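> mind folding the following:
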Amino acid sequence: MKNISLVFIFLISLNSEVNAQESIFPKGTKAPNVHHTGEIWLNLLFDADETFDFNIAQAVSAPGSKLNWHLHPKGQLLLITHGVGFYQEKGKEVQVVRAGDIIKCLPNTEHWHAASPDSPVTYVAISGNAPTKWTDTLTAETYNSFKVPEQAGQDTEQEIIELSKKKWQWMADKNTDSLANLFHDRSRYVHMSGSWKKDRELEIIKTGSIWYKNADVHDVAVEVFDDTAILWNRITLLAHVRGNDVTNEFTVTEIYKKEEGDWKLLDLTFSSVRDTHEIEH
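The predicted model follows:
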C-alpha cells in the first residue's frame, strides 16, 4: 500500500476530535445484508488510482452488527474512531477495539470484525487495491460468546454476589453438602472466637454449635482479579450460639478462586464493626 503514510498520519491527527463522534465523514449509505448481519453504513472516501494504490472507506456499524469471515489480499488498516467493537483473526483470541485503536490486518489473513452488542463502532478502513474475499459465515453463537471486559466483569461480580447469597442460605439451612462443594479444600474461616479450616467449619454448621440462622445483607462490594474474586458484605447476623440467639453487625470478607470453571470459597472472615459502617465502593 504505497504512499499510505500521508493518509495514515492525517487520520491519526483527527483522533482527538472524533472520539466523541459517531463518524468523521458523512454516514454514507446502508449496505445490503450480503456479507454481514445488522445495520452497517458505508461511505467510500477514496478510490485507488495510478498514484495511490489503496482505497479508503468509512463504516458505521450499529450495536450487534457483524461482518462474516473474510480476507484482504493486499492487507488493510482499521482506524477505530468511535465506539467499541470486536476483531479476531483466525486461530487467535478476540480483541476488543475502541476509539483510538489501529488494527493492522496483514495480507491474506482471515478475520472478522464487528460492533459490540451494546455499542456502535465506527472505523476508517485503508485497504490495498484488491477485492475482499469472503470465506465463512460468522455465526450468532460465536459472536454472542464474547463480551467486552467491562461487561464480563460486571457479570462476574453479580455471579459472586448471588453465590454469596446462596452460601448464607445454605448456612442457615445447614446444607453441608452444598457448602462442602463450595468450600475449597484449603479454605479457612476466621470468627470472633477463633480460626479453623474446612472440616471444622462444616462440622460446626452440621451440629449447629453455631447456627447461622439469618444474614441480613446491607451492603456489598466485589473486586475481580482474573481467577480470584473478593467480596465484602456488611451484614446483621442472627446466630444461635451456646443456647442463645445473638445478633451482631459484621463486615464479612469472602475470597473466591475459580477452578475448572467453578468458584470455590477460599476464605471467610468476620470483622466486628459499628452499625454505622459503610463499605466504600
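> rest of the way, CA atoms for contacts and neighbours
Will do.
> surely Glu249 meets Thr236?
Yes: contact status for Glu249 versus Thr236: in contact at 4.6 Å, counting by Cα atoms under 8 Å.
> which one's more surrounded, the two?
Counting neighbours by other Cα atoms under 10 Å for Glu249 and for Thr236 shows that Glu249 has the greater number, 20 against 17.
> any buried residues in the longest helix anywhere in the chain, and which?
If you go by DSSP state H, the chain has its longest helix at helix 149-173. Using 16 or more other Cα atoms under 10 Å as the test for burial, helix 149-173 gives 153, 156-157, 160-161, 163-164, 167-172.
> looking at those, which is nearest Thr109?
Gly153 (30.5 Å; Cα to Cα).
> how much space between the closest residue to that closest one other than its chain neighbours and Lys257?
In space, and not counting its chain neighbours, Gly153 is closest to Val224: 7.1 Å by Cα to Cα, 6 or more residues apart in numbering. Remark: distance between Val224 and Lys257 (Cα to Cα, to the nearest Å) = 10 Å.
> quick one: Ile235 from Thr247, how far?
Ile235 is 10 Å from Thr247, by Cα to Cα.
> more crowded one of the two?
When neighbours are counted by other Cα under 10 Å, Ile235 and Thr247 differ, and Ile235 comes out ahead with 21 against 13.
> where does the more buried one land in three-state SS?
strand (DSSP: H, G, I helix; E, B strand; the rest coil).
> Asp136 touches Leu67, doesn't it?
No: taking contacts as Cα under 8 Å, Asp136 lies outside contact range of Leu67: 10.1 Å.
> between those two, which one's more packed in?
Between Asp136 and Leu67, counted using other Cα under 10 Å, Leu67 has the larger neighbour count: 22 against 12.
> please name the nearest non-neighbouring residue to that one.
Distances taken as Cα to Cα, 6+ apart place His36 nearest to Leu67, at 4.3 Å, with adjacent residues excluded.
> count of neighbours near the one you found?
So His36, with other Cα under 10 Å, has 18 neighbours.
> Asn43 versus that one, what's the distance?
For His36 relative to Asn43 (Cα to Cα), the value is 16 Å.
> which residue ranges of the stretch 51-200 of the chain form strands?
With strands called from DSSP state E, counting those that start in this stretch, the stretch 51-200 of the chain shows them at 54-61, 66-67, 70-71, 76-89, 95-98, 102-105, 111-115, 121-128, 133-134, 183-191, 194-197.
> let's see this one next to it:
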Amino acid sequence: MSYQEQPLPAPQGATQAPAANFTGLAWVKMLVGAGNPTDCTVGEVTFEAGARNNWHSHPSGQILVVTAGAGYYQEQGQPARLLHPGEAVSIAPGVVHWHGATASSRFTHLAINPGISQGVATWGAPVTEAEYQAAHA
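Next up is the predicted model:
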C-alpha cells in the first residue's frame, strides 16, 4: 500500500462533514461556534485528497486561511486558484464558489464566516468530476 492509499486519522475533535454538501471525505472542527457576540463562526475544515465541497455561497461572505496541504478555490465562471499554507481568500457576499483538496494532498483551512445571523451558506450542486479535473489543468 502506498502512502497515498493509507487512510489518515481524523483530525482530533473533528466530525465528518455532511455528505450532502461534500464529495469525498472531509472533516469539520468548530473553533468558534454560533451564538457568540461577534456573530461569526470559525471552523477548521480538513479535506482528504480529492475531496471538495459543493458549489455554494455565503450571505455575508467568507474568509479562508490555508493552514496545511494543497487545495483549490474556484468562483463560478473563473479559473481555479491553487492554494498553499499561509494564503488566504476573501470571498464577497453571495459569490458562488467551491473549495477542496488537490487529487494528491490533504488540505486544511480555517473557514471564517461573518454575519451568521444572516445565514451561513446556501448550498448548490456538487462540483462535477469534469469541473474538478479542469482545476488541475
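> need the residues that contact the longest helix of the first structure.
Identification of contacts with helix 149-173 of the first structure by Cα atoms under 8 Å, 6 or more residues apart in numbering yields 176, 178-179, 205, 211-215, 220, 222-224, 229, 231.
> list only buried entries from these.
Neighbour-count burial (16+ other Cα under 10 Å) applied to the contacts of helix 149-173 of the first structure gives 176, 179, 205, 211-215, 220, 222-224, 229, 231.
> helices - which of the residues you listed land there?
176, 179, 205.
> what residue of the second structure matches up with the second one?
Going back to what we said before, that points to Leu179 of the first structure. In the second structure, no residue is paired with Leu179 of the first structure, using TM-score structural alignment.
> who's in contact with Leu179 of the first structure?
Leu179 of the first structure is in contact with 167, 170-171, 202, counting by Cα under 8 Å, 6+ apart.
> do Phe22 of the second structure as well
So Phe22 of the second structure contacts 51-54, 126 (Cα under 8 Å, 6+ apart).
> highest neighbour count among those residues?
Most neighbours among the contacts of Phe22 of the second structure, by other Cα under 10 Å: Arg52, with 28 neighbours.
> what's the counterpart of Thr132 of the first structure in the second structure?
Using TM-score structural alignment, the partner of Thr132 of the first structure in the second structure is Ala121.
> neighbours of the nearest residue to that match once chain neighbours are set aside, how many?
Leaving aside its chain neighbours, Ala121 of the second structure sits nearest to His58 (4.5 Å; criterion: Cα to Cα, 6+ apart). His58 of the second structure: 23 surrounding residues under other Cα under 10 Å.
> then Lys74 of the first structure?
For Lys74 of the first structure, the count of nearby residues is 19 (other Cα under 10 Å).
> what's the distance between the alignment partner in the second structure of it and Thr128 of the second structure?
By TM-score structural alignment, Lys74 of the first structure lines up with Ser60 in the second structure. Ser60 of the second structure sits 26 Å away from Thr128 of the second structure, going by Cα to Cα.
> what's the answer for Gln76 of the second structure, then?
In terms of Cα to Cα, Gln76 of the second structure sits 13 Å off from Thr128 of the second structure.
> swap in Thr122 of the second structure?
Using Cα to Cα, we find Thr122 of the second structure at a distance of 18 Å from Thr128 of the second structure.
> same check, this time on Asn36 of the second structure
Counting by Cα to Cα, the gap from Asn36 of the second structure to Thr128 of the second structure is 36 Å.
> which of the two has more neighbours?
Thr128 (12 against 9).
> who are the contact partners of the more buried one?
Per Cα under 8 Å, 6+ apart, neighbours of Thr128 of the second structure: none.
> do Thr122 of the second structure as well
Each residue near Thr122 of the second structure by Cα under 8 Å, 6+ apart is listed here: 56-59.
> counterpart of Arg98 of the first structure over in the second structure?
Aligning on TM-score structural alignment places Arg98 of the first structure opposite His84 in the second structure.
> likewise Asp53 of the first structure?
Using TM-score structural alignment, the equivalent of Asp53 of the first structure in the second structure is Asp39.
> was I right about that match contacting Ile116?
Yes: taking Cα under 8 Å as the definition, Asp39 of the second structure is a contact partner of Ile116 at 5.7 Å.
> comparing the two, which residue is more hemmed in?
Of the pair Asp39 of the second structure and Ile116, Ile116 is the one with more neighbours under other Cα under 10 Å, namely 18 against 15.
> residues contacting that one?
Residues in contact with Ile116 of the second structure (Cα under 8 Å, 6+ apart) are 34, 39-41, 60.
> repeat that for Leu25 of the second structure.
Residues in contact with Leu25 of the second structure (Cα under 8 Å, 6+ apart) are 16-17, 19, 47-48, 51.
> what is the most widely separated pair among those?
Counting by Cα to Cα, the most remote pair of the contacts of Leu25 of the second structure is Ala19 and Glu48, 13.2 Å apart.
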